[in-house]
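Enquirer: I'll drop the sequence and a predicted model, then ask my questions.
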Amino acid sequence: MHLERTGGAGDRGIDLRGWWQPPSLSSTASDRRIRVVAQCKCQDEGGKKMGPVLIREMEGVVFRASSPSPGASQQSDDSSIDASDDDDAPLAGVILSSSGFSKQALLQVRSSSVPLAAIHLLAQPQGSSVKEEDADKAALVEQCVSIVWSDRFGSATSGLLEGGMEVRWLRSLSPRKGVEGALGRPVIYRAGKPLKK
């Protein structure tokens, strides 16, 4: 994904916007670009997970972004990343959280009528020898904890990803220290093969 930060006052709920061009299943089909709008959430209230209200809010953001107002085509600012001739490209919403999602929020994502993905990310200090009080000074590494998406985003047979794409949990049998940790990480697979970075 190629996303740029667009958040700020008057951002209409969109913190990041850009494009994703996942590889197609067949070698003859042309790769299709998907417009992406994303919202970042950080709820530091005692580790409280995001609830379904914020998912419904993101559904509204995606719906509004997919049917822009009549004056929106006249706007020409730096936040319209390569919007030249791809106005008819499909649109997907991504909601990113550092605190995770409640069970109800994940159910809301799975049953959403808009193409929507929820990603739980953690920012952790690089290396295990960093003390907690020095963590803000250390370089932080993002770790993807989970990915969940709606059938409109991608299912086994349909969605924006045109089927054949799934999230699998990749575990390592060798005990390695570092970003992945002992639990592993989610990886997106297409046609049985992991997507390249």
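Expert: Arrived safely.

Enquirer: only C-alpha atoms for contact and neighbour calcs from this point on.
Expert: Fine.

Enquirer: and the helices in the chain?
Expert: 52-66, 103-110 (DSSP state H).

Enquirer: for the shortest one, give me every contacting residue.
Expert: Contacts to helix 103-110, defined as C-alpha atoms under 8 Å, 6 or more residues apart in numbering, come from residues 50-53, 55-56, 116-118, 148-151.

Enquirer: can you pick the most crowded of the residues you listed?
Expert: residue 116 (29 neighbours; other C-alpha atoms under 10 Å).

Enquirer: give me the residue at the spatial middle of this protein.
Expert: Geometric centre of the chain, nearest residue: residue 94, 4.0 Å, by C-alpha atoms, centre = their mean.

Enquirer: against residue 109, how distant is that residue?
Expert: 10 Å (C-alpha to C-alpha, to the nearest Å).

Enquirer: what touches both of the two?
Expert: With C-alpha under 8 Å, 6+ apart as the test, residue 94 and residue 109 both reach 116-118.

Enquirer: surely residue 37 is in contact with residue 62?
Expert: Yes - contact criterion C-alpha atoms under 8 Å: residue 37 and residue 62 qualify, at 7.2 Å.

Enquirer: put this beside the first:
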Amino acid sequence: MQRPPTHPRSVLFLLHLRLAVPSAQRAQRQQQASRFSTTQSNDAAKSKSKSKLPSSSLHNDLASFRRYATDVDLPVDTTVYVGTIYEYTVLRVLSRLGMLLTRVGGRDDRGVDLLGTWSPPPALPSRPALRIYVQCKAERARAGPKFLRELEGTLGTTATRPLGILATSGFCTPGMRRHMQLSRMPLAYCCVEPREEGGYIKQLIWNAAAAELIGNRVRATTKFVPTGEVGEDGEEEIRMEAVLTVDGQPFEPVEGTIEDKGGVHGDVQGDAQGDDVQGIPT
């Protein structure tokens, strides 16, 4: 049996239908790809915005930085968060010793995270204020001599003779002790244990070149401090904390240089190129 002839208009309709369907599918796929690309671009922009540190006016201590990190959803396990928290912790701890410091950390910090001065205690009125350069390393692993060499390189570019302090969360290694003893640069090592309340100093040592600036009457020792926490045996736990003494007496910082909240104290001008900071306002 023969099939009836197909009408020419039917052939044209079927051909048009076959061409139109793929074109519609291609248009739909292009539209989906465009939306996906736009979403990716927006997500990348948001991620970049969140990971970028703001100017120092947006945070200047532990509390303000934690608020900032919460506002921009900065993950607590990023190097930016961990490093900045540790820098502010070290600033707060060293301020209890009478150091007037400001945070200058960033990509172009030239190895200096904190910068400022340290006035002698009232028992040593004749000694001038020291220029202080602090490098902070929030390293989980034990720090090595390479960090001291980095700090020495920065100190060597200054016109003055500042005291360089390397602050880490671990104790000084034998290799670092030997390096400090042989160095002609004034170097100090500070082991700072971070805590929610601001941390504390576990170890503080310096070399002979630093002793010439600090003075032989100033010593570092340790004391036992109650933590306020009860251990498994029911007794209050204690910790060893490094402190400074002058002629065997507790180190008393210059009055007016420490604030209760331990933020940035005063307006310390200058950079890592040796611009002098004249004393500490009282």
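Expert: That came through, no problem. In this text, all values refer to a predicted model and were calculated from it rather than measured experimentally.

Enquirer: the more surrounded of residue 37 and residue 62 of structure 1?
Expert: More neighbours surround residue 37 than the other of residue 37 of structure 1 and residue 62, with 26 against 23 (other C-alpha under 10 Å).

Enquirer: so what corresponds to that one in structure 2?
Expert: When structure 2 is aligned by TM-score structural alignment, the residue opposite residue 37 of structure 1 is residue 133.

Enquirer: how about the equivalent of residue 120 of structure 1 over in structure 2, what does it touch?
Expert: Matched across to structure 2, residue 120 of structure 1 falls on residue 191, judged by TM-score structural alignment. Listed by C-alpha under 8 Å, 6+ apart, the contact partners of residue 191 of structure 2 are 167-172, 201-204.

Enquirer: so which of the shared contacts of residue 94 and residue 109 of structure 1 is the closest to residue 195 of structure 1?
Expert: residue 117 (16.8 Å; C-alpha to C-alpha).

Enquirer: my guess is the closest one meets residue 97, correct?
Expert: No - using C-alpha under 8 Å, residue 117 of structure 1 is not in contact with residue 97; the gap is 11.2 Å.

Enquirer: map residue 53 of structure 1 onto structure 2.
Expert: Taking TM-score structural alignment, residue 53 of structure 1 has residue 146 as its aligned residue in structure 2.

Enquirer: what's the distance between residue 118 of structure 1 and residue 92 of structure 1?
Expert: When residue 118 of structure 1 is compared with residue 92 of structure 1 (using C-alpha to C-alpha), they lie 11 Å apart.

Enquirer: list the contacts for residue 171 of structure 1?
Expert: So residue 171 of structure 1 contacts 182-185 (C-alpha under 8 Å, 6+ apart).

Enquirer: between those, which is nearest residue 19 of structure 1?
Expert: The closest of these, once distances to residue 19 of structure 1 are taken by C-alpha to C-alpha, is residue 185, at 23.3 Å.

Enquirer: can you give me the neighbour number for that closest one?
Expert: Using other C-alpha under 10 Å, residue 185 of structure 1 has 18 neighbouring residues.

Enquirer: what lines up with residue 8 of structure 1 in structure 2?
Expert: Using TM-score structural alignment, residue 8 of structure 1 sits opposite residue 106 in structure 2.

Enquirer: just confirm residue 6 of structure 1 contacts residue 13, I think it does.
Expert: No - judged on C-alpha under 8 Å, residue 6 of structure 1 makes no contact with residue 13 at a distance of 9.8 Å.

Enquirer: show me the strands in structure 1, by range?
Expert: Ranges of strands in structure 1, per DSSP state E, are 2-5, 16-20, 34-41, 91-97, 116-125, 140-149, 165-170, 185-190, 193-194.

Enquirer: which bit of structure 2 covers the last one?
Expert: Using TM-score structural alignment, strand 193-194 of structure 1 lines up with residues 249-250 of structure 2.

Enquirer: what's the mean gap between the matching stretch and the aligned bit of structure 1?
Expert: After superposition onto structure 1, stretch 249-250 of structure 2 sits on average 1.1 Å from its aligned residues (mean C-alpha distance after the TM-score superposition for structure 1).
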